[in-house]
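1. build the 3D model from these lines:
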Amino acid sequence: MSPYVLLAAAIAAEVTGTVSLKYAEGFTRLLPSAVVVVGYGTAFYLLAQVLKAGLPVGVVYAIWSAIGVALVAVIGAVFLGERMNFTMVVGLVLIIGGVVLLELGVGK
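-> A predicted model of the protein is given here:
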């Protein structure tokens, strides 16, 4: 399987775990707490497989964390009623732009 497909799955698992933290209420609710643990466990396992496939750790972590941050912020704004303003959007664009530049630099 492509390491980038595994990375996308790792990101999805991490975002699922992070969003579930909101509903776990300090790990006092069983189902959301289980989703957090399984989500993070799956994310780290898949991330390890991506690194095993030979992709550079700096680039992989940058992609994983930046896309995760952006997705959680968007999910929070769209589905959880959290506020998002212009400054926050610019920050997310800068994070994604930085990751793109890292990826472009690997090929040189």
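2. when you work out contacts or count neighbours from here on, use the C-alpha atoms and nothing else.
-> Noted.
3. mind listing the helices for the protein?
-> Listed in chain order, the helices of the chain (DSSP state H) span residues 3-24, 30-52, 57-79, 86-106.
4. please identify the deepest-packed of the ones you listed.
-> helix 3-24 (a mean of 20; mean count of other Cα atoms under 10 Å).
5. what does that helix rub up against?
-> 27, 29-33, 35-40, 42-47, 49-50, 53, 55, 60, 64-65, 67-68, 71-72 (Cα atoms under 8 Å, 6 or more residues apart in numbering).
6. at 6 Å instead, please
-> With contacts defined as Cα atoms under 6 Å, 6 or more residues apart in numbering, helix 3-24 is touched by 32-33, 35-36, 39-40, 43, 46-47, 50, 64, 68.
7. which one of those residues sits closest to residue 93?
-> residue 68 (13.0 Å; Cα to Cα).
8. tell me the contacts of the closest one?
-> Per Cα under 6 Å, 6+ apart, neighbours of residue 68: 11, 15.
9. this one next, for a side-by-side:
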Amino acid sequence: MAWLYLIIGGLFEVGFTIFLKYSENFSRLWPSVGFVICIASSFLLLNKAVTMGLPIGTAYAIWTGIGAAGATIAGIILFKEPAAFWRLFFLFMLIFSIVGLKVVSK
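-> Just a heads-up that it's a prediction; the model follows:
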């Protein structure tokens, strides 16, 4: 169950980065509200996963990895950021590393 909390927390991290972009420096109300809800949910779920027994180093690395990978993918899809070969190569390396941490963790 801790892994599920961690993954959902990572997805909320992706959400808060998207809302951060849409908030336009917190000048737009609803994206700013979405940011606050997502960031609070993300941290609460990370905390829940860690208190349920996941090692903090592993949990934090996976949580931030999900956020980084998800934000990069969202940037490419939603904000037309470049999808250059090396950017995608290192994105896949990051995802591979996240999966690797999950596989070798108890």
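10. got a TM-score for the two of them?
-> Overlay of the two chains. TM-score (TM-score structural alignment, normalised by the length of the second structure): 0.90; 106 aligned residues with a Cα RMSD of 1.4 Å.
11. could you report the distance from the spatially most central residue of the second structure to residue 27 of the second structure?
-> In the second structure, the residue lying closest to the centroid (Cα atoms, centre = their mean) is residue 67, at 1.7 Å. Distance, residue 67 of the second structure to residue 27 of the second structure, using Cα to Cα, to the nearest Å: 23 Å.
12. what do you get for residue 96 of the second structure?
-> 37 Å.
13. same thing with residue 47 of the second structure?
-> On the measure of Cα to Cα, residue 47 of the second structure and residue 27 of the second structure end up 29 Å apart.
14. ok, now residue 43 of the second structure?
-> 23 Å.
15. ditto for residue 1 of the second structure
-> 37 Å.
16. same question for residue 8 of the second structure.
-> For residue 8 of the second structure, the distance to residue 27 of the second structure - Cα to Cα - is 27 Å.
17. over to residue 95 of the second structure?
-> 33 Å.
18. circling back to that earlier point, redo the contacts of helix 3-24 of the first structure as TSV? Include distance to residue 90 of the first structure.
-> Shown next, in TSV, are those (distance: Cα to Cα, whole Å):
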residue	distance to residue 90 of the first structure
32	31
33	32
35	31
36	29
39	28
40	28
43	27
46	30
47	27
50	29
64	19
68	16
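19. ok, of the residues you listed, which one's closest to residue 91 of the first structure?
-> residue 68 (13.8 Å).
20. which residue in the second structure lines up with that closest one?
-> Taking TM-score structural alignment for the superposition, residue 68 of the first structure sits opposite residue 67 in the second structure.
21. what residue in the second structure is the furthest from its centre?
-> Most peripheral residue of the second structure (Cα atoms, centre = their mean): residue 27, 23.2 Å.
22. any idea what it aligns with in the first structure?
-> Residue 27 of the second structure maps onto residue 28 in the first structure, by TM-score structural alignment.
23. ok, now how distant is that match from residue 34 of the first structure?
-> 11 Å.
24. over to residue 7 of the first structure?
-> 22 Å.
25. how about residue 10 of the first structure?
-> 17 Å.
26. same thing with residue 12 of the first structure?
-> Distance from residue 12 of the first structure to residue 34 of the first structure, by Cα to Cα: 16 Å.
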